[in-house]
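> With the sequence up front, the predicted model follows.
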Amino acid sequence: MASAAIPTDSPARDHPEWQYLDLMRRIWDEGSERVDRTGIGTRSIFGATLRFDLAGGAMPLLTTKRVYWKTATREMLWFLTGETNIRPLVLQGVKIWNEWPHARYVRETGDAIALDDFVARIADDEAFAARWGDLGPVYGKQWVDWPTWRYRKDGLYEPGPGINQVAQVVESLRHNPGSRRHIIEGWNVAELDRMALPPCHKTYQFHVADGRLNCALYQRSCDVALGLPFNLWSGALLQRMLAQQVDLEPGEFVWMGGDVHLYLNHEHLIAEQLSREPQGVPRLDIVRRPQTIFEYRIDDFEVRDYTPLAAIRAPVAV
């Protein structure tokens, strides 16, 4: 599929969303076709960067298809609780993690239960959810309770107090803004094999300059069609919350991808989205400032000037 593009010197190209569309077009037209973990196949490039200025409430919320920003926000708030079970998400109608525990349940029990029935049971049966709804020590666990071990007098080791990286970053931004160590890391090598999916958006680094808080997110693996729209919103949202908590203005959000790919079975989505043009500039208002970054609620966030084109559905690769 060859895709048409608006000339690079057109005034319409000033919209920041063109960065995303140009990346999608480049991957599909020029990417290396590869066999991947899921067996579906991808076209992939290695190394990409997108930059968005968050001044004035601007957010990297795509308009060439509807992005369900409340779903992505609920997921981010779930990360900040340190929770790793899907049940709190299921009870809010958030479906984005359901396929992984469902696949594990079918694989380990041989019970070919339908996904919707599995999710209903997660919602209705707390004991079942405790057994089958956990994803292992994924994002939130590493962010707010990174495990440590301490040496005992008898020569053995025992679990020590977990490290809350998010709380540490808040404190370091407040008291040592010039530091180069404002980092939240999800890639815990010792626990990767226990995770339903190793972290894709793995490293966040923050930077203070001229009263503004900047964020760089490194993502080792990125599904550009389905995952990246959520990742852009979520990373910028975390940056906005941190900026509010430490009395800084939001600055630039920089996204960096390693293996950046499109799935071969997403061709219909890609063709449709590349035929569209960005629509307006969405803005985010945070209408309440809680005492800590761990106390935000979904009602604290209001998006205005968001008039996206229709959603485009495509299957998730598990």
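Looks like it came in fine.
> drop to CA atoms for contacts and neighbour counts, all remaining ones
Noted.
> Next up, the contacts around the one residue sitting closest to the centre of the chain.
Computing the C-alpha centroid of the chain and ranking residues by Cα atoms, centre = their mean puts Asn231 first, at 3.4 Å. Residues near Asn231 by Cα atoms under 8 Å, 6 or more residues apart in numbering: His201.
> now Arg150: how far from Gln168?
Distance of Arg150 to Gln168, given as Cα to Cα, to the nearest Å: 20 Å.
> Tell me the secondary structure at the residue nearest to the centre of the chain.
helix (DSSP: H, G, I helix; E, B strand; the rest coil).
> Can you get me the centre-to-centre distance for stretch 25-39 and its chain?
The chain centroid and the centroid of stretch 25-39 are separated by 21 Å, computed with Cα atoms, centre = their mean, to the nearest Å.
> Same question for stretch 275-295.
For stretch 275-295 - counting by Cα atoms, centre = their mean - the centre lies 15 Å from the chain centre.
> Same question for stretch 152-162.
From the chain centre to the centre of stretch 152-162 is a distance of 34 Å (Cα atoms, centre = their mean).
> Quick one: residues in contact with it.
By Cα under 8 Å, 6+ apart, the list of residues contacting stretch 152-162 from outside reads Val144, Asp145, Trp146, Pro147, Thr148, Trp149, Arg150, Tyr151.
> let's bring in a second one:
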Amino acid sequence: MSDSIHYELQYLDLMRRIWVEGDERVDRTGVGTRSLFGETMRFSLQDDAIPLLTTKRVYWKTALRELLWFLTGDTNIRPLIAQGVRIWTDWPLDRYRRETGDEIGAEAFEARILDDADFGAQWGDLGPVYGHQWVNWPRYEPAGDGLFRRAAQGHNQIAALIDSLRDNPGSRRHIFTGWNVADLDRMALPPCHMTYQFHVRSDGGLSCLLFQRSCDLGLGFAFNVFEAALLTRMIAQQCDLHAHELIWTGGDVHLYLNHAELVEAQLARVPAGSPKLRILRRPASIFDYRFEDFAVENYAPQAHIAAPVAV
């Protein structure tokens, strides 16, 4: 985007087009959506720029904690709840209610996840979602007699990506994905932000292209674009590169029909400001970053806009 055109205007334009022109469809959740298919936005990451939405408050600290959790490979919500992050609770809670008939409340469910390790292990697990595929993609090794067994350690796509960017920056294979067909049925939610490709410019600029198969533009997008930009910044630092651009491409980009108040409120606002993300320390590896290693500056968003999550 041009320096004279605020990066968020393309987001608001897409929101307006979906709400006015989108195809109205029945979706998996039963809530219903309006959607457009195949949309792209570009965000500069130069000079510490970070694409945080300013027309509503984005809880970037929660998004940061989620991304760091992904990089651990953990798939249980227990460590998230311990940090006050509740964005993944709805899916295991829904499963628990369906399978047990116990209409427990979300807060009581989270408290039990924290207080009872066995309960947490059984009911807090999301299946092999994002982080598992990112750093522990299943590998199989010969077990004799034509048989194979699962290897103790899977393929770490993130570590391999870092090595690839360092050793062969001109490659067109700097890719990782969460879309493991064999594991989809065991995931609480198949990956929405699913495939990331990276490109190194001749001047050392690192760009990321994220393909997102399904995007809740009203709620999820703000986290998705922030985390993709944040990850690009982290990878650039680890590879002695500088972040250049994030290109976001969405397949089914939609707004839920029960988000009318959110859409109308946000479209009435004018974006302003240029937030910056500072990385305060360079750890030994991509897996050693801590929450306190990051600071967001010059972020003065307008008020948060609440809206229900469709499960």
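Happy to help now that I have it. Because the structure is predicted, anything quoted here is derived from the model rather than measured.
> picking that back up, and which of the contacts of stretch 152-162 of the first structure is nearest to Gly211 of the first structure?
Among those, Val144 lies closest to Gly211 of the first structure (Cα to Cα), at 26.2 Å.
> if we can go back for a sec, can you find the partner of the residue nearest to the centre of the first structure in the second structure?
Mapped onto the second structure by TM-score structural alignment, Asn231 of the first structure lines up with Asn224.
> what's the burial count for Ile108 of the second structure?
One correction, residue 108 of the second structure is Ala, not Ile. By the other Cα atoms under 10 Å criterion, the neighbourhood of Ala108 of the second structure contains 10 residues.
> actually Asp115 of the second structure, not the one I typed
Going by other Cα under 10 Å, the residues that sit close to Asp115 of the second structure add up to 12.
> counterpart of it in the first structure?
Under the pairing rule here (TM-score structural alignment), the equivalent of Asp115 of the second structure within the first structure is Asp124.
> quick one, what contacts that match?
Residues touching Asp124 of the first structure, when contacts are defined by Cα under 8 Å, 6+ apart, are absent altogether.
> how close does it sit to Asp117 of the first structure?
10 Å.
> Could you do Leu274 of the first structure as well?
Applying Cα to Cα, one obtains 35 Å for the distance of Leu274 of the first structure from Asp117 of the first structure.
> any idea how far Ser44 of the second structure is from Ser214 of the second structure?
In this structure, Ser44 of the second structure and Ser214 of the second structure are 23 Å apart, going by Cα to Cα.
> and Leu64 of the second structure, what pairs with it in the first structure?
Taking TM-score structural alignment for the superposition, Leu64 of the second structure sits opposite Thr73 in the first structure.
> give me the number of residues near that match?
When counting by other Cα under 10 Å, one arrives at 19 neighbours for Thr73 of the first structure.
> could you say which helix or strand contains it?
Taking DSSP states H and E as the criterion, Thr73 of the first structure maps to helix 69-81.
> Mean deviation, that helix versus the second structure?
In the superposition with the second structure, the average deviation recorded for helix 69-81 of the first structure is 0.3 Å (mean Cα distance after the TM-score superposition for the first structure).
> Please list the residues outside that helix that contact it.
Applying Cα under 8 Å, 6+ apart, the external contacts of helix 69-81 of the first structure come out as 61, 88-89, 94, 139-141, 143-144, 230, 233-234, 237-238, 294, 296-298.
> Just the ones of the residues you listed in helices?
Within the contacts of helix 69-81 of the first structure, membership in helices is found for Pro88, Leu89, Tyr139, Gly140, Lys141, Trp143, Val144, Phe230, Trp233, Ser234, Leu237, Leu238, as judged by DSSP state H.
> Next, count neighbours for the second one.
Here the neighbour count serves as a burial measure; for Leu89 of the first structure (other Cα under 10 Å) it reads 20.
> which ones are touching the aligned partner of it in the second structure?
Aligning on TM-score structural alignment places Leu89 of the first structure opposite Leu80 in the second structure. Taking Cα under 8 Å, 6+ apart as the definition of contact, the neighbours of Leu80 of the second structure are Arg65, Glu66, Trp69, Arg86.
> and if you look at Val90 of the first structure?
By Cα under 8 Å, 6+ apart, the neighbours of Val90 of the first structure are Val119, Ile122, Ala123.
> ok, Leu309 of the first structure touching Val67?
No. Under the criterion of Cα atoms under 8 Å, Leu309 of the first structure makes no contact with Val67, lying 9.5 Å away.
> just to revisit the earlier point, list the buried residues of the helix holding Thr73 of the first structure.
Trp69, Lys70, Thr71, Ala72, Thr73, Arg74, Glu75, Met76, Leu77, Trp78, Phe79, Leu80 (16 or more other Cα atoms under 10 Å).
> With stretch 86-104 of the second structure instead?
For stretch 86-104 of the second structure, burial by neighbour count (16+ other Cα under 10 Å) applies to Arg86, Trp88, Thr89, Pro92, Leu93, Tyr96.
> Any idea how far apart the tips of it sit?
Start and end residues of stretch 86-104 of the second structure are separated by 16 Å (Cα to Cα).
> Right, I'll call it a day here.
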